[in-house]
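Asks: Coordinates for the following, if possible.
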Amino acid sequence: MSASQAHSETGVPRWARTALESVLEQTAVTSTQVGDRFPLFADPGTGRWTTTGRGSWAGGFWAGLLWLRARYTGDPGDREAALRCTDRLAPWADADTATRGLILWYGTALADTPETAALRDRAAHACRAAYDGELGLVPWGSAFGGPRLLARVDGVPGMVPLLATVDERAAESHLRRHLELCLAKDTVRWSWRYERPGNWTPCDDPPPGWSRGPAWLLLAVADAVHRLGTSDLKDAVRHLAPTPAVPPADEAHPEGPLDTSTAAITAVALLKLGHTDRAVALLDDLVHTHLSANGRLLDGCYDLASGTATRHELIWGNFFLAYALAALTGLVGPHEA
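Replies: Got it, this is the predicted structure:
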């Protein structure tokens, strides 16, 4: 019997528990290395992390990983480290960016303190205030430069459950407008610029073949089905879920780098939707092909177009792999984050 076939008495693959332990142990190693900074991506050979002081759009995933570790170990010190990290995300609550969903949903959803609940509520109300009824969404924003009135697919995950805590109608509108734009029949684009009433222009960045595009949308759909009761959106699953394998970072370059973070995001979405067998198949591939012996998820692609970290360990890849394994093994519920 292979490792991928071995199951415990509970029906959970034994490798899932081992892999979760490995990833969360490596989280402690990363924490020692980065200190008070936020990890973004790590060199596949040396394991050295490129970090940022404020966390950028990915800071919430580091906080989320620390909360997962605290849940796993039960150590007050780990809990305190997670809380300190989340506190450092507070300035993003007032930043003009739709990535507040990624930062402040995933950075707080697994926490259980009054402070983190207050931060989440503050961020949710700020996002609601930024909701534009004419556009039917929270705009991409100006925090990272460029045009403010954009609809970008990576401004949807996290934003749906975050907005839903204060305004379910706005959350649903935000998702449906992005689905309408990104999955247009004549052209698939993951970013659209608002020109004038009723007129959206497709953008080429991210490129049409970007594999994280459908993964991000699938995750948002999974959250909406659970939190908003939008069961009609289940039809979108067949358009968004890939085959049970790690996809290339860009479908236009099938021989190019893979992106394991796409598969990890997809696995979480599939678990949320109840497609456990498909999720386990993806996790099996990630764990047995791309996870190092010391718990590093390799072969992630930060940005193929610019050549940035194309075969690296990515902090959000680690988070979604850990979260999927934690949900599969019962450490957390699939809809906690």
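
Asks: can we go C-alpha only for contacts and neighbour counts from here?
Replies: Will do.

Asks: Nearest residue to Arg17 in space, ignoring adjacent ones along the chain?
Replies: Of all residues not flanking Arg17 in the chain, Thr329 sits nearest, at 6.6 Å (C-alpha to C-alpha, 6 or more residues apart in numbering).

Asks: Around the one you found, count how many other residues there are.
Replies: Using other C-alpha atoms under 10 Å as the criterion, Thr329 is surrounded by 18 other residues.

Asks: so it sits right up against Ala19, yeah?
Replies: No. In terms of C-alpha atoms under 8 Å, Thr329 does not count as a neighbour of Ala19; the distance is 10.6 Å.

Asks: picking that back up, please report the distance of the residue nearest to Arg17 from Lys234.
Replies: For Thr329, the distance to Lys234 under the criterion C-alpha to C-alpha, to the nearest Å works out to 25 Å.

Asks: How about Pro157: what's its closest non-neighbour residue?
Replies: Among residues not flanking Pro157 along the chain, Ala220 sits closest, at 4.8 Å (C-alpha to C-alpha, 6+ apart).

Asks: before we go on, could you also do this sequence so I can check it against the first one:
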Amino acid sequence: MWKKAIEDAVQKTRANIERYGDLFPHVSDKGKYQLNPNTDWTDGFWSGMLWLCYEYTGDDAFRQAARRTVESFRQRLDNNVSLDHHDIGFLYSLSSKAQWIVEKDESARKLTLEAADALMKRWRPKSQLIQAWGPEGDPNNGGRIIIDCMMNLPLLYWAYEQTGNEKYRDVAVIHAEKSRRFLVRGDDSSYHTFYFDQETGDSLRGGTHQGYRDGSTWTRGQAWGIYGFALSYRYTGDKAYMETSKRLARYFLKRLPEDHVVYWDFDVPVNADTYRDSSASAITSAGLLELLSLLPADDGDRAYLEEGLNRSMKGLVEKYATTGEPNAEGLLNHGSYHIRGGLAPDDHVIWGDYYYLEALVRMDKGITGYWYERK
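Replies: I've put the predicted structure just below:
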């Protein structure tokens, strides 16, 4: 089942190289991906898919296409195009850092370190956090963190390992600890966002941007936390991050619906018209693979997490993948972007495609993503 799914994903990605040219897919509208000239926060996922396909197949067409995206990311950084946010980790871990990991290209390493420096500009010393969105001092977003940033921190951890400069690690650890304390609730659910006073750093309140309501649990946010805290454990060895990832994972898996692919929020009323978010299940599946790779063999949660991983991936492959739809551009149906904002509530989303492919190739060939150096 996994092999067939991978071969279909590779075939679709190969067809999309010509279809997209020098542009980058974001979310789709009625099955057709909306493209941009490397100006969105999601553009690294396309680059990452190309590198995964190259590693899986050895086909140089994927390598050449991936290298072209890295050159585009070089120009984006040089010209400071749409980088006023924390998702620089998503952009450069899956493009230039991927190239460094795969090819040991020194120019790609240098570009990735420059991207880490760009992310460090989001650090706010007074409030001791990495600001998610907007310019410094922004009245709405100046003191806001969001759980998605847990997947951006690996860029800083990696930069510390490459340079020995402790500023990268220190900022990542402070932000991860703040996220653990304030974004993760006592019942193992999570806030999407949390607000702090910009001058004092005092905690203010939790909230949401894309979830059902401020106190609900947005499923994609929970997924970011599962994977992100596992990665913070890998880099730091702090067992609190391992336990946090496990807590978030147990909460997620206990609430899988009958077909094992989650709705867009765990607290939204469910009826026949309630949207799913296949991307949340794909991120969680990839995150569970990472978490399981770090757990001791005798860990008491291992069997439960393995069973949950298999249920999630089987649900995606059997009911949500576009296998058997040869003209489909995306790999997964029924992803959601921003339902409350009316943006792509039920379509392909490129990050869902990426994490689905990452999980598949890791299960089949042990190929990890590009969040850390391989040993």
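
Asks: what TM-score do we get after superposing?
Replies: After superposition, the two chains reach a TM-score of 0.86 (TM-score structural alignment, normalised by the length of structure 1), with 320 aligned residues with a C-alpha RMSD of 2.4 Å.

Asks: Quickly find the element holding the aligned partner of the residue nearest to Pro157 of structure 1 in structure 2.
Replies: Under the alignment (TM-score structural alignment), Ala220 of structure 1 pairs with Gly228 of structure 2. With the criterion set as DSSP states H and E, the secondary-structure element containing Gly228 of structure 2 is helix 219-236.

Asks: Which residue comes closest to Thr165 of structure 1 once chain neighbours are left out?
Replies: In space, and not counting its chain neighbours, Thr165 of structure 1 is closest to Ala124: 7.0 Å by C-alpha to C-alpha, 6+ apart.

Asks: And the one you found? What does it align with in structure 2?
Replies: Using TM-score structural alignment to pair residues, one finds that Ala124 of structure 1 aligns to Ala116 in structure 2.

Asks: Touching, its match and Leu155? I think so.
Replies: Yes. Here Ala116 of structure 2 reaches Leu155: they are 6.0 Å apart, a contact under C-alpha under 8 Å.

Asks: Just checking, which helix or strand succeeds the helix or strand hosting the residue nearest to Thr165 of structure 1 along the chain?
Replies: In the assignment (DSSP H and E), Ala124 of structure 1 maps to helix 114-130. Sequence order places strand 150-152 as the next helix or strand after helix 114-130 of structure 1, per DSSP H and E.

Asks: residues in structure 2 matched by that following strand, start to end?
Replies: Matched against structure 2 by TM-score structural alignment, strand 150-152 of structure 1 falls on residues 144-146.

Asks: Stretch 297-315 of structure 1 too?
Replies: In the comparison with structure 2, stretch 297-315 of structure 1 aligns to the range 332-350 (TM-score structural alignment).

Asks: and the matching stretch, which residues are buried?
Replies: Residues of stretch 332-350 of structure 2 classed as buried under the neighbour-count rule (16 or more other C-alpha atoms under 10 Å) are 332-337, 344-350.

Asks: could you redo the residues you listed as JSON lines and give each row secondary structure?
Replies: JSON lines is the format used below for the buried residues of stretch 332-350 of structure 2 (DSSP: H, G, I helix; E, B strand; the rest coil):
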{"residue": "Leu332", "secondary structure": "strand"}
{"residue": "Asn333", "secondary structure": "coil"}
{"residue": "His334", "secondary structure": "coil"}
{"residue": "Gly335", "secondary structure": "strand"}
{"residue": "Ser336", "secondary structure": "coil"}
{"residue": "Tyr337", "secondary structure": "coil"}
{"residue": "Ala344", "secondary structure": "coil"}
{"residue": "Pro345", "secondary structure": "coil"}
{"residue": "Asp346", "secondary structure": "coil"}
{"residue": "Asp347", "secondary structure": "strand"}
{"residue": "His348", "secondary structure": "coil"}
{"residue": "Val349", "secondary structure": "strand"}
{"residue": "Ile350", "secondary structure": "helix"}
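
Asks: contacting residues around the match of stretch 297-315 of structure 1?
Replies: Applying C-alpha atoms under 8 Å, 6 or more residues apart in numbering, the external contacts of stretch 332-350 of structure 2 come out as 25-31, 33, 42, 45-46, 210-212, 264, 275-279, 316, 320-322, 330-331, 352-353, 356.

Asks: Now, of those residues, which are buried?
Replies: Buried among these by 16+ other C-alpha under 10 Å: 25-28, 31, 33, 42, 45-46, 210-212, 264, 275-279, 316, 320-322, 330-331, 352-353, 356.

Asks: Return the subset of those lying in helices.
Replies: When DSSP state H is applied, those are split such that 45-46, 278-279, 352-353, 356 fall in helices.

Asks: Closest to Cys149 of structure 2 out of those residues?
Replies: Distances from these to Cys149 of structure 2 were compared by C-alpha to C-alpha; the smallest belongs to Phe45, at 15.4 Å.

Asks: List the residues that contact Thr217 of structure 2.
Replies: When contacts are counted by C-alpha under 8 Å, 6+ apart, Thr217 of structure 2 is found next to 189-192, 211, 265-267.

Asks: filter those to the buried ones?
Replies: Buried positions within the contacts of Thr217 of structure 2, assessed by neighbour count (16+ other C-alpha under 10 Å), are 189-192, 211, 265-266.

Asks: Show me how far stretch 84-103 of structure 1 is from its chain's centre.
Replies: For stretch 84-103 of structure 1, the separation from the chain centroid amounts to 14 Å (computed by C-alpha atoms, centre = their mean, to the nearest Å).
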